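>>> Quick one: sequence plus predicted model below, questions after.
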Amino acid sequence: MTESDLTLPAATLNIATRQSPLALWQAEHIKDRLMALNPGLTVNLVKIVTKGDKILDTPLAKIGGKGLFVKELEQAMFDKRADIAVHSLKDVPMVLPTGLTLGAYCERAAPTDAFVSNNFDSLEALPQGAVVGTSSLRRQCQIKAYRPDLIIKTLRGNVGTRLGKLDAGEYDAIILATSGLQRIGLDERIRSELNIDISLPAVGQGALAIECREGDEQVLSLLAPLNDAKARIRLIAERALNRHLEGGCQVPIAAFAVLEDSNELWLRGRVGEPDGSVLLKAEQRTRLKPLTTPDAQAHNEQLANDLGIAVAQQLLDKGAKQILQNIYSA
């Protein structure tokens, strides 16, 4: 696409973004990619403070989950103050507001959880009774299942705030997304990455997604080159699992899909009690079509969606519904 193909006002695009360092990095990254693809395009950042950024002393599960980080950005698109919003996909609710869509699933970065500590090299190296900080019930339930002796304490705030609390001695270790630390140049703080068998990632972890108005063909065309077909298939499966569980974002649900060399899509899912006393597991594979025919992508996306539903149903059959209902009613 060239500048002459654009029908946006004066060839400009406005990106709604939160003001945390990580959110700004993500928005700037997409801005740079779009401008490189379209040299005549002007891209502006519309910086917004969300409710999730304002309430820092309460666990996310108690105030509505991670959807609190996107609502104000979505309103900016409805108000035409912004054309797109760049999100960490793991923060995006499973059901989008009517009129909005995910216009691009970008190439996925590291999906793992990072172990960050000033005194210990790994989760295994922590002494009995060590204090670990995380804002995620998913991380909490899996870590407690693996190391029931550890004490998990809530940790909120942006990456810098969380690292500051670790450095102040409030925690022996904290768990953060590997991709977030890497994106803002803090790789050196990562002592190790948690094995996926111990801590299965969050739905969409490591992936950026771009939200826009449904039917805005000019913007959708502009975003099309940023779509990663293989990442999209994996992420559709993960989000379908979470959607079928009616899980939202801030719940003890994990899902991770891998596209294997045999063209098989392998999806693993977990649901656990926050205290780690129960950790339900399910998995399934499906074979995809080679991406050589025009209808292959759409066919594979439907297979991915069906796979997500099937693995979610396995978890429900094992008792996931009661676990999640107890959390919602707490």
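Happy to help now that I have it. Predicted, not measured: the structure shown is a model, and the values here were computed from it. Numbers count the residues shown, from 1 in each chain.
>>> CA only for contacts and neighbour counts going forward, please
Noted.
>>> so what's Gly65 up against?
Gly65 sits next to Gly248, Cys249, Gln250 when contact means CA atoms under 8 Å, 6 or more residues apart in numbering.
>>> change it to 6 Å
Gly65 sits next to Gln250 when contact means CA atoms under 6 Å, 6 or more residues apart in numbering.
>>> Roughly how far does it sit from Thr112?
For Gly65, the distance to Thr112 equals 21 Å [CA to CA, to the nearest Å].
>>> what does Leu13 give?
The gap separating Leu13 from Thr112 is 32 Å, by CA to CA.
>>> Put this next to the first one:
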Amino acid sequence: MKTLKIATRKSILAMWQSEHIKDRLTTQHKDLNVELVGMKTKGDVILDTPLAKIGGKGLFTKELEESMLRGESDIAVHSLKDVPVEFPQGLVLAAICSREDVRDAMISEKYATFDELPKGAKVGTTSLRRRMQLLIMRPDLEIISLRGNVQTRLRKLKEGEFDAIILAMAGINRLNIKDEVKHIYPFSLSQMIPAMGQGALGIESVEKDEILKEIEFLNDENSVIETTIERAFVARLNGGCQAPIGISAKLKNDEIFIEAIVGMPDGSEFLREKTVVNKDEYKSVGENFANEFIKRGAKELLMRAEAMANAL
């Protein structure tokens, strides 16, 4: 029986995602044995420093990629929002799975909605993108860096360190944590634009035909179209996974509705645009949409955003 090895982070969410892909693979290929190879990444180990200060790109993928390049594993399962837009030679983004809920959500033990948060409320997130959009809506909030896995974040919330924390709805749904907290308030896309690829799983693979053929069934056409646009937008802006950039592409029938935001981590300055294009344009529209932002000074804005992030 052939064995396929999946490199995965050891967090509960990462393990859920890898087990999910393992189940799909073994259901599709009855003669395939799938093993999980758990490991820690730089982003898992360094928990006392904001993500933007410890390397930016590849914080949750580099060790998994090195495992594949050494031949110790064949594929890696990632949250696509954590996956850089460029890959080491010999590795490819082989599949993008169907998306979960792409929205961000506020979780609180005291407050049912975002508007109920009192003035000066302490809100936990490490994402510069979330920080920026929270402060655009509510400049009075105190945004505090919050690292660690989902369980660590929930514990800190329950212990009273925060009035609310921000998580992705995809993770909330996958781990089924609705019963563990009192209030979950999903932000609308008009309130908070998600990260590129949010809600989708990306399967990175060694560039071998036999492995690529085994996993190609995992591709979801709608997810591929939407995330191709989102990733191209971020790539054109040269923005890493931690940059204050939000981008959402939503396919409805033959039209794609796209909205993006780029700005300063403190919400003091930002660019926001939306557009609608035909489905046939998906391969070029991400870069073209980014060019419109660049004309309005997005690259200079992101350089200043990086300097501000390093000073936080």
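Noted; the coordinates are in hand. Fair warning: this is a prediction, and the values are worked out from it, not measured in the lab.
>>> which stretches of structure 1 form helices?
Using DSSP state H, the helices of structure 1 run over 21-37, 51-54, 60-63, 71-78, 137-146, 159-167, 178-183, 217-223, 229-244, 296-317, 320-329.
>>> Output these in CSV; the columns should cover mean neighbour count and distance to Ala207 of structure 1.
As requested, the helices of structure 1 are arranged in CSV below (neighbours: other CA atoms under 10 Å; distance: least, CA to CA, whole Å):
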stretch, mean neighbour count, distance to Ala207 of structure 1
helix 21-37, 18, 10
helix 51-54, 16, 20
helix 60-63, 16, 21
helix 71-78, 20, 18
helix 137-146, 24, 17
helix 159-167, 16, 17
helix 178-183, 20, 9
helix 217-223, 17, 15
helix 229-244, 24, 8
helix 296-317, 20, 17
helix 320-329, 14, 25
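>>> all strands for the stretch 151-300 of structure 1, in order.
For the stretch 151-300 of structure 1, strands defined by DSSP state E, counting those that start in this stretch occupy the ranges 151-154, 173-177, 192-193, 208-213, 253-259, 264-272, 279-287.
>>> err, the stretch 1-150 of structure 1, not the other one
All strands of the stretch 1-150 of structure 1, identified by DSSP E, counting those that start in this stretch, fall at 12-17, 42-47, 84-88, 100-105, 113-116, 131-134.
>>> so which of those comes closest to Lys281 of structure 1?
Closest to Lys281 of structure 1 of the strands of the stretch 1-150 of structure 1 is strand 113-116 (CA to CA; 18.4 Å).
>>> Now check Ser117 of structure 1 against structure 2: what is it aligned to?
Structural correspondence for Ser117 of structure 1 with respect to structure 2 (TM-score structural alignment): Ser108.
>>> swap that for Gln182 of structure 1, please
Per TM-score structural alignment, Gln182 of structure 1 is aligned with Asn173.
>>> got the contact list for its match?
Asn173 of structure 2 neighbours (CA under 6 Å, 6+ apart): none.
>>> Equivalent analysis for Pro194 of structure 2, please.
Shown in contact with Pro194 of structure 2 (CA under 6 Å, 6+ apart): Gly246.
>>> and if you look at Tyr105 of structure 1?
So Tyr105 of structure 1 contacts Ala209, Asn227, Arg232 (CA under 6 Å, 6+ apart).
>>> how much space between it and Pro225 of structure 1?
Plainly put, Tyr105 of structure 1 is 10 Å away from Pro225 of structure 1 if you go by CA to CA.
>>> and if you look at Asp197 of structure 1?
Distance from Asp197 of structure 1 to Pro225 of structure 1, by CA to CA: 33 Å.
>>> Neighbour count for the two, which is higher?
Neighbour count, other CA atoms under 10 Å: between Asp197 of structure 1 and Pro225, Pro225 has more, with 14 against 8.
>>> Save the strands of the stretch 1-150 of structure 1 as a markdown table, and put in distance to Asp53 of structure 1 too.
Formatted as a markdown table, the strands of the stretch 1-150 of structure 1 follow (distance: least, CA to CA, whole Å):
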| stretch | distance to Asp53 of structure 1 |
| --- | --- |
| strand 12-17 | 12 |
| strand 42-47 | 12 |
| strand 84-88 | 14 |
| strand 100-105 | 22 |
| strand 113-116 | 22 |
| strand 131-134 | 16 |
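>>> Leu324 of structure 1 is nearest to which of those strands?
Closest to Leu324 of structure 1 of the strands of the stretch 1-150 of structure 1 is strand 131-134 (CA to CA; 19.2 Å).
>>> Can you tell me what sits against the closest one?
Applying CA under 6 Å, 6+ apart, the external contacts of strand 131-134 of structure 1 come out as Ile151, Ile152, Lys153, Thr154, Leu155, Tyr171, Asp172, Ala173, Ile174, Ile175.
>>> Highest neighbour count among those?
Among the contacts of strand 131-134 of structure 1, Ala173 has the most neighbours (other CA under 10 Å), with 27 neighbours.
>>> okay, now Lys5 of structure 2: neighbour count?
For Lys5 of structure 2, the number of neighbouring residues by other CA under 10 Å comes to 18.
>>> my guess is Pro111 of structure 1 meets Gly206, correct?
Yes - Pro111 of structure 1 lies in contact with Gly206 (CA atoms under 6 Å); the separation is 4.5 Å.
>>> quick one, what contacts Gln284 of structure 1?
With contact taken as CA under 6 Å, 6+ apart, Gln284 of structure 1 is in contact with Trp266, Leu267.
>>> and it, what pairs with it in structure 2?
Looks like Gln284 of structure 1 aligns to Thr275 there (TM-score structural alignment).
>>> between the strands of the stretch 1-150 of structure 1, which gets nearest to Leu163 of structure 1?
With CA to CA as the criterion, Leu163 of structure 1 lies closest to strand 113-116 of the strands of the stretch 1-150 of structure 1, at 8.5 Å.
>>> now the residue lying closest to Arg131 of structure 2 once chain neighbours are set aside: how far from Arg129 of structure 2?
Counting by CA to CA, 6 or more residues apart in numbering, the nearest residue to Arg131 of structure 2 once its immediate chain neighbours are dropped is Pro265, at 6.0 Å. Pro265 of structure 2 is 7 Å from Arg129 of structure 2, where distance means CA to CA.
>>> follow-up on the earlier one: can you redo the strands of the stretch 151-300 of structure 1 as CSV, where the extra columns are distance to Ala312 of structure 1?
Putting these into CSV (distance: least, CA to CA, whole Å) gives the following:
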stretch, distance to Ala312 of structure 1
strand 151-154, 27
strand 173-177, 24
strand 192-193, 26
strand 208-213, 23
strand 253-259, 9
strand 264-272, 7
strand 279-287, 8
